[in-house]
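S.K.: 3D model of this:
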Amino acid sequence: MRKTVWLVLSLALTTSFAFAQDKLKPGLWEMTMKSDAMKNMPKISPEQMEQMRKMGVHVPQMQDGGMVTKVCITKEMAEREQMPMTQNESDCQAKNYQRSGNTYSVDVVCNGPNLKGNGKMKGKMNGSESFSSTYDFKGTAHGQPISQKHENSGKWLSSDCGNVKPMAEAPLKK
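M.R.: The predicted structure is shown next:
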């Protein structure tokens, strides 16, 4: 079940990038996501986190009841008027992307062997250096019913991504 929660959380984080009238600034971004599901997740000890990192597993930082991760947005990603989604979310597609001024919405449809359901994201850009959004998803994960609600936010940190690699992307389907 933990893997399913991480999949849904990852999906919400990556669909958090949407482009409204102001385009995202390229560079290093800090993303924060809070949800009820995260409150119920078992705690991972610092030793376990370090062991997972040594094995090459990216483990987001948990703080203030939310998951915080750093993401690199390239200039090319920022110039596109579409949302990036990671390639490992191939069971899910973003559809019906709409924007008006600094607000946006998108539907997420998942129809894979492990994750089926529908989600809706609504958000607001606050210039080119921050955004906030909400995400609701209902469906099944590994045959079990799930209902997830998330609050997401992002803020630009630096034009230099440092050692954070850009996300691998899959195209947006309209």
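
S.K.: alpha carbons only for contacts and neighbour counts from here, please
M.R.: Noted.

S.K.: quick one: secondary structure of the residue lying farthest from the centre of the chain?
M.R.: Farthest-out residue of the chain from its mean C-alpha position, per CA atoms, centre = their mean: residue 47, at 25.6 Å. What DSSP: H, G, I helix; E, B strand; the rest coil gives for residue 47 is helix.

S.K.: I'd like the structure of this one too, to check against the first:
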Amino acid sequence: MKTLALSLTAALLASTAAAQTLNPAPAPGLWETQFKLTVNGQDLSAAMNNAMAAALKDLPPDQRAMAEQMMKAQGGAMMGGPQQECLSAETAKRRSDARSMLADLQEDAPHCRYEPVKISGGTVSFKGRCNDPDGFSGDIAGEMTMGSAKAWTGRWTGTGRMAGDMGSMPGLKVAADGRVQMAWNGSGRWLGASCGNVKPE
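M.R.: So this is what the prediction gives:
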């Protein structure tokens, strides 16, 4: 699910295929992004937390402490909480180029294909289809808005089926045939030109 969410985040930023460049382009520097993903109206982060708590419950204390420390270090990105990313000038330029972004998107999400997009003002709309035998297969549609070079918001919805053991997560209800309706909402904001200890992308 982390890969799916990150790939679709890229899709929001990459869905300017009908244009040559994104206008305005994201500013280089330190960015903070966050998202929320729901499955059949249920918060996926809460379901994942429940699943992890259940998995950790039976571990020996030393192994549990080590696992909790690792999850704490990585949890923001995995659970959709705030995470920081440093965009170099080169990466920011690449992310403003539609062809480059679509190439990156296809590399990150090879099972998804996207329709030509519609651009209206600062808003980019897209739709597509994913066919991942080990993940999500179905139709997606969404939009992304660059409010300025220092802020963006986005959302998408997907209807289809999810392969794997998602239905076994504590607190997450999925139909027996794996059918799901997903909704993603995300945002990003520029924090400053200096990235501090965050390594550039």
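
S.K.: re earlier: quick one: the residue farthest from the centre of structure 1 and residue 121 of structure 1, what's the gap?
M.R.: As defined by CA to CA, to the nearest Å, residue 47 of structure 1 lies at a distance of 35 Å from residue 121 of structure 1.

S.K.: mind listing what the alignment partner in structure 1 of residue 30 of structure 2 touches?
M.R.: Using TM-score structural alignment as the criterion, residue 30 of structure 2 maps onto residue 28 of structure 1. The neighbourhood of residue 28 of structure 1, defined by CA atoms under 8 Å, 6 or more residues apart in numbering, consists of 70-73, 156-162, 164.

S.K.: how does it look with 10 Å?
M.R.: For residue 28 of structure 1, the contact set (CA atoms under 10 Å, 6 or more residues apart in numbering) comprises 70-74, 155-166.

S.K.: just these: which are in strands?
M.R.: Counting by DSSP state E, these place 70-73, 155-158 in strands.

S.K.: list only buried entries from the residues you listed.
M.R.: Those of these that meet the buried threshold are 70-73, 155-157, by 16 or more other CA atoms under 10 Å.

S.K.: look at the match of residue 30 of structure 2 and tell me its secondary structure.
M.R.: Strictly by three-state DSSP, residue 28 of structure 1 counts as strand.

S.K.: kindly report the same for residue 23 of structure 2.
M.R.: For residue 23 of structure 2, the assignment made with three-state DSSP gives coil.

S.K.: contacts only, for it.
M.R.: 16, 96-97, 121-123, 146-149.

S.K.: looking at the residues you listed, state which has the most neighbours.
M.R.: Of all the contacts of residue 23 of structure 2, the highest neighbour tally under other CA atoms under 10 Å goes to residue 16, namely 27 neighbours.

S.K.: tell me how many other residues surround the residue nearest to that one when sequence neighbours are not counted.
M.R.: Distances taken as CA to CA, 6 or more residues apart in numbering put residue 98 closest to residue 16 of structure 2, at 5.2 Å, once the chain neighbours are dropped. Residue 98 of structure 2 sits with 20 neighbouring residues when counted by other CA under 10 Å.

S.K.: would you confirm that residue 149 of structure 1 contacts residue 134?
M.R.: Yes. Look at residue 149 of structure 1 against residue 134 with CA atoms under 10 Å: they come within range, at 7.3 Å.

S.K.: so what sits against both of these two?
M.R.: Listed contacts common to residue 149 of structure 1 and residue 134 are 12, 34-35, 120-121; contacts here mean CA under 10 Å, 6+ apart.

S.K.: which of the residues you listed sit farthest apart?
M.R.: Largest separation among these by CA to CA: 34 and 120, giving 16.0 Å.

S.K.: how about the strands in structure 1?
M.R.: All strands of structure 1, identified by DSSP E, fall at 27-35, 61-63, 66-73, 85-86, 92-100, 103-111, 115-125, 130-141, 144-158, 169-170.

S.K.: how near is the match of residue 30 of structure 2 to residue 46 of structure 1?
M.R.: Applying CA to CA, the value for residue 28 of structure 1 to residue 46 of structure 1 is 25 Å.

S.K.: with residue 165 of structure 1 instead?
M.R.: For residue 165 of structure 1, the distance to residue 46 of structure 1 (CA to CA) stands at 23 Å.

S.K.: looking at the two, which one has more neighbours?
M.R.: For residue 165 of structure 1 and residue 46, the more surrounded residue by other CA under 10 Å is residue 165, and the numbers stand at 13 against 9.
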